[in-house]
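>>> The following block contains a protein sequence and its predicted model.
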Amino acid sequence: MLRRLLAAGLFIAAGTLVEAVAETYDYIVVGSGPGGAPLAANLARAGYSVTLLEAGLDLGDNKNYSEIYNFIEAGNDEKSRWDFFVKHSEDEAREAKYEKTTWRTADGSFYVGLDPPEGSTRLGIYYPRAATLGGCAMHNGGICTLPNDADWDYIAEITDDDGWLASNMRKYFEKMEANEYLPPNTPGHGYDGYVNTTISDPSFMKQDSDFQKVASQLISHTGGDAGRDVNAADPDRDQATGVFGMASHADRNGKRAGTNTLLKKTLADPAKFNLTVQLETLVTRIIFNWEAGEPSATGVEVLRGSHQYEADPSYDAAKQGKSGRIFARKEVIIAGGSFNSPQILKLSGIGPAKELEKFHIPVVKDLGGVGENLGDNYEAGLQALASKPLNGSTGPFTVFLKTPTARKTRNIQAWCGSFSFEGFWPGFPAEYGPSQYECAIVHINPRSQAGYVRLRSNDPRQMPEINLNFFAEGGDEDLTELLDAVKTFRTALKSVDAPITPFNERHPCPGVNQSCTDEAQKEFIKLQSYSHHATSSCAIGPADDPMAVLDSKFRVHGVKNLRVVDASAFPKVPGAFPVCPTFMLAEKASADILAALAKAE
């Protein structure tokens, strides 16, 4: 009976399985985000039995998650939150200056700031992740921008795999996209995929409103228009600057599209694909056997139950879930994200030998790059208050810049509008009233990827130690580029006519008449930058690179039947927003796996 239920693709809640029956599938996929969800669906649709393991619940029908404009509510919702806390450097004096530092007070609540109540414990810099069916694609802002072509071409170059060339990767975007803002058959776009894409309505530019006046000055200083296609198949796209429409992975009604919706559609398909989704199932370790002296992944160990991971706000160390094992005939595929994928590998004996031995974990494969090379986009912003409440209506729009010291391609993507976004902390964001205006800045291709994810213990329920090591390499160059972007936006805002102006800047140089030095502004940006696009902790690279974890087909070096397919696989941070590149990565992994199966048959 159990096997028939599994074959029917039903959701399995924690604690309902009969332990005496060994679960076996062709593929185990761990994690349901933009890496794992498409891959699991594609393999099931190709005729293979697949189980998808997710530590959280399905919240796809909850409006906090299903409606893209509720992303603030989703990011603060305890039903899905995993509260990670990170560091930005090894310098404790520098860390102590981060204005949104989070503390645990003596009564168990959070305090955010630099003057905590007596008896508080410093937690660090808040970095929420989403434990729910669909992963972080269910709580993000939904911005869908393709990276520079050079980001794809770089992977092809270091691996000698032309499948990674941008000219080839475009087809995966076309496969996944269901475009709703361009005429049918526009080259380079897809219309039948599972990721609906829309842009903010550009018609506000025809209105006589304060927002139109501000946007007009931004266009005057940078070029473009609010309806321009940000993902155009244009050979000069990566040099194009100015205003664009902001594309989101949502339909025209504001409904999120991608991970959760694809899985639900696959499960409900009359073809009855052999996909099983298991919720509240925390993977604790990969199971191996040894063939000809080489480890081969055969399954995973799990804990079944709610709130099993320490990052969960409702975690209780005394309430451990029920242990279980699940086996794979073909492969185990890890898609837990840039924090949890390296943690799972290390707990399973794959990682830097010295670190594993420190925690008495038997070494299966000594791979020094597991958990290293962690990168992220630097995020900052120019925030100011107009001299009057701003009227009109508009969604945010995107601005690309190529600052004077940029390398080969544009290096800044920003989004501007009447909002406040200054990073993450419990209860974020702060609101400053109807006169607030911000251009939030994302730095493309940061020079430093010196961060790490390291174990604190061999307990799979405990969060790892995470340090992003911001600006550790090329810091002054990156800070110069961020400051140059700020200056561009500041000049545009100052050009807006009264009575909207003068703007009273909140940061990085407070006041109406800026007199801050460049050094002071760069210091503010360095201390207060934030991020939420972690990548590269299980990086793709050639076998002779001691820091490479995966080959060009996502296979873990030196381990059979084990892959990692999520944002941790990127050797460098892809563009400004990694969610749609990760969907593309999942499509490539699907194609690679199915092609190998077809060849073997």
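Right, received. Where do you want to start? Numbering: from 1, shown residues only.
>>> all contacts plus neighbour counts: C-alpha atoms, from now on.
Fine.
>>> ok, and what's touching the longest helix along the chain?
If you go by DSSP state H, the chain has its longest helix at helix 579-600. Identification of contacts with helix 579-600 by C-alpha atoms under 8 Å, 6 or more residues apart in numbering yields 34-36, 38-39, 42-43, 46, 137, 142-147, 169, 172-173, 176, 553-554, 565-567, 574.
>>> list the contacts for the residue nearest in space to the middle of the chain?
Centroid check for the chain by C-alpha atoms, centre = their mean gives residue 533 as the closest residue, at 4.4 Å. Going by C-alpha under 8 Å, 6+ apart, residue 533 touches 376-377, 577-578.
>>> Can you list the residue ranges for strands in the stretch 101-250 of the chain?
Along the stretch 101-250 of the chain, counting by DSSP state E, counting those that start in this stretch, strands occupy 102-104, 110-112, 121-130, 177-179, 195-199, 242-244, 247-248.
>>> who's in contact with the shortest one?
Applying C-alpha under 8 Å, 6+ apart, the external contacts of strand 247-248 come out as 141-145, 197-200, 230.
>>> Please produce a markdown table containing those residues, extended by distance to residue 583 and neighbour count.
Shown next, in a markdown table, are the contacts of strand 247-248 (distance: C-alpha to C-alpha, whole Å; neighbours: other C-alpha atoms under 10 Å):
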| residue | distance to residue 583 | neighbour count |
| --- | --- | --- |
| 141 | 16 | 19 |
| 142 | 13 | 23 |
| 143 | 13 | 22 |
| 144 | 10 | 23 |
| 145 | 11 | 22 |
| 197 | 13 | 28 |
| 198 | 16 | 23 |
| 199 | 18 | 29 |
| 200 | 21 | 20 |
| 230 | 17 | 22 |
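>>> and here's the other structure:
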Amino acid sequence: MYIPIVFIISQLLLLSVNCCEELSESKLDYLEELVNSNFEKSRTYKQPIDNSEFFKNGGSFDTIHDYGTYDFIVVGAGSAGSIVASRLSEVEKWKILLLEAGNYDDDLTDIPYIYRVLQLSARNWGYFTVPQKNGLFGFKNHQSPYIMGKVLGGTGTVNGIAYLRGNRGDYDKWASLGNPGWSFDDILPYFKKMENFQSNNIDLKYRGFGGPLNVAYKEPKEDLSRLKSLTTNLGIKYIEDYNAKDQIGFSRSQKNIQCGKRVSGATAYVRPSMQRHNFNVTLKSLVTKIIIDKSTKTAKGVEFVRNGKKYRAFAKKEVVISGGAINSPQILMLSGIGPEDELKKHSIPVVKVSPVGKYLKDHYSFKVYYRSNETIPLKSFRELLKEYIQGRGMLTNLDNTLTYTFINTKNKSSSVPNLEFVLLGTTPVPNVIPQLSNYIEKIDQFNSKINEQTDYAIEVYILHPKSVGTIKLKSNDPKDFPLIDTAIFEAPEDLQLLYESTEILSEFEKTDFAKALNFTRLDFEFCNQHERDSKPYWYCAIQHLADPTYHMSSTVKMGPQQDPFAVVDNKLRVYGVKNLRVADCSVMPSTISGHNNAPAFLIGEKAADLIKADHGIPVETGICC
């Protein structure tokens, strides 16, 4: 295979990069104080119950202030919105406004292990699901937190930094559902364009290098040779790269990190673009409405609230909504685009009847813990920070993710998995970070028995659940959070599939790897009224502990006009309203066999090219459109 000289040079440069910062005592003092102070804040942090913070400071909302006119307004600086705004600002003659409800990312958000502290802070919106009928029995009122980032970089700044693109079959399905331009062959150039994959074993047919988004392995790399028993005992093969040709099998985890630091839409796209004279990034701004000319059904701009004042900004060309799978449908409905009964219920004038929020999809996951015969000694947090500064160690790999395993239990010959198993190692970190949860007492008691120095875990994900949830409005007031119904286990097949996954776990417990570590599964004592390992026992455990994975999609579904759930077309244009697009995971037509951050970046890259092409700006040959 021909290997481009530019690739060889780039890889040599990567290998020669020194990730070590100066190990000064002042740097360590600063980081230690930063982390410890935020640890303490997280322990007493109170989640907001609505958006009241934006409406304080004694501001008057009778006066609407002019925030200027731009060519494009992008709402939301998450993984997709960061890219859309940054790429559009590459056109010097265009003036871009990027509006974000949160504040800046910083040195704290750079540390991957600290993500749980971020989730217990103002960088998380504070959403909860509505009470669930068929699951979340281990949560108070059957409600779980739903984490979404409210910060520059969005959820990509507070998430698990996992980089999993999904499967060829997922994107080919998108195209087959009536979305030309979204097959795997169509979108692969975008994945390659955005990536900088740091690996000495890279398949150039499938992976990219030299892009803004760094993808790397934790350093030092774990020795996976002891996991060969997964092949010998279970017949699950090792694959070098689950983001390349094959996905079925087990593989080392890839992360959006560079020199051990988090890489997000903020760090990779927005910050490097902020020096451009045509790029206005405005933070701490809650968009409350899209301004739409009702006679022509044309988006003209947005209204937003900042520092207790209301503003209007106008767009000469387009408004692009990138608020994510919760906030994008909320903004559309508040603007009169949504289901007729929902709009009328809240006395919102109807601009366009549309099935906004009616097709919520998510992954569900369930975690099982194993006590091992090894005890990993604790290092001081200062020592861990030293390693972090050097680009290695525990703080660069939250939850110590070791491997991802993808299998299809329904069709052994299928190349598209239906389950994902994540193997998590011990996490010997002295500062125990509070977990954002809403557990009932007996679940808290179970969690308190987990030992970070000895215990491994396996988390199982349903990749293509049948259940369908909704996003609805609580009221027509933008201060109110939307109503999030993930409808967990609404389809009984989803609960059954997670139960069937426990058969794989039982086989895993017999592997040489598990035997060598003397794995003993932690009992779900809150289900001991059932015979251990019986179907009622596992159903009880799953319905108590399984929860949504914050991989929400499809609430502003892309599809042909005859699709009863489609809100946008294959160019992400909102049906029935001109100059309005949506670009984030809410447009996904179906779930992917991975996690949602990678496709969010993909959607941002492709959306930017679609917009450029529609406005006469040449794009890279072979990518669009």
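Sure thing, it's come through. Being a predicted model, the structure only gives us computed values, none of them experimental.
>>> one step back: what are the buried residues along the longest helix of the first structure?
Of the residues in helix 579-600 of the first structure, 579-591, 593 count as buried by neighbour count, 16 or more other C-alpha atoms under 10 Å.
>>> Nearest to residue 537 of the first structure among these?
residue 582 (14.2 Å; C-alpha to C-alpha).
>>> any idea what sits nearest the equivalent of that closest one over in the second structure, other than its immediate chain neighbours?
Using TM-score structural alignment, the partner of residue 582 of the first structure in the second structure is residue 600. With C-alpha to C-alpha, 6 or more residues apart in numbering as the criterion, residue 600 of the second structure has its nearest non-adjacent residue at 5.1 Å, and that residue is residue 80.
>>> and what of residue 337 of the second structure?
residue 352 is the one closest to residue 337 of the second structure (C-alpha to C-alpha, 6+ apart), at 4.8 Å.
>>> The one you found is in contact with residue 576, isn't it?
Yes - with contacts counted by C-alpha atoms under 8 Å, residue 352 of the second structure reaches residue 576, the gap being 6.4 Å.
>>> So between the two, which is more surrounded?
Neighbour comparison, residue 352 of the second structure and residue 576: the larger count goes to residue 352, with 21 against 17 (by other C-alpha atoms under 10 Å).
>>> residues touching whatever residue of the first structure lines up with the residue nearest to residue 600 of the second structure, list them.
In the first structure, residue 80 of the second structure lines up with residue 35, judged by TM-score structural alignment. Residues in contact with residue 35 of the first structure, defined by C-alpha under 8 Å, 6+ apart, are 335, 565-567, 582-583, 585-586.
>>> Would you mind measuring from residue 35 of the first structure to residue 570 of the first structure?
Remark: distance between residue 35 of the first structure and residue 570 of the first structure (C-alpha to C-alpha, to the nearest Å) = 12 Å.
>>> hmm, back to that, among the buried residues of helix 579-600 of the first structure, find me the one that's closest to residue 528 of the first structure.
Looking across the buried residues of helix 579-600 of the first structure and measuring by C-alpha to C-alpha, the closest to residue 528 of the first structure is residue 579, at 23.7 Å.
>>> and the gap between the closest one and residue 479 of the first structure?
25 Å.
>>> Then residue 32 of the first structure?
35 Å.
>>> Between the two, point out the one with more neighbours.
For residue 32 of the first structure versus residue 479, the count of surrounding residues by other C-alpha under 10 Å is larger for residue 32: 33 against 23.
>>> wait, doesn't that one sit right on residue 136?
No - using C-alpha under 8 Å, residue 32 of the first structure makes no contact with residue 136, being 9.0 Å away.
>>> picking that back up, redo the contacts of residue 35 of the first structure as JSON lines? Include distance to residue 64 of the first structure.
Below are those laid out as JSON lines (distance: C-alpha to C-alpha, whole Å):
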{"residue": "335", "distance to residue 64 of the first structure": "24"}
{"residue": "565", "distance to residue 64 of the first structure": "27"}
{"residue": "566", "distance to residue 64 of the first structure": "24"}
{"residue": "567", "distance to residue 64 of the first structure": "24"}
{"residue": "582", "distance to residue 64 of the first structure": "23"}
{"residue": "583", "distance to residue 64 of the first structure": "22"}
{"residue": "585", "distance to residue 64 of the first structure": "27"}
{"residue": "586", "distance to residue 64 of the first structure": "26"}
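>>> in the first structure, which spans are helices?
Taking DSSP H as the criterion, the first structure carries its helices at 2-7, 36-45, 63-66, 71-75, 92-95, 149-159, 166-176, 210-222, 259-268, 337-347, 353-358, 475-494, 518-528, 579-600.
>>> To residue 406 of the first structure, which of the ones you listed lies closest?
helix 475-494 (7.0 Å).
>>> which residues sit against that closest one?
214, 217-218, 220-221, 380-382, 401, 403-406, 411-412, 439, 441, 443, 446-448, 471, 501-503, 518, 521-522, 525-526.
>>> and the equivalent of residue 546 of the second structure over in the first structure, how many residues sit next to it?
Superposed on the first structure with TM-score structural alignment, residue 546 of the second structure falls opposite residue 529. Neighbour count for residue 529 of the first structure, taken as other C-alpha under 10 Å: 20.
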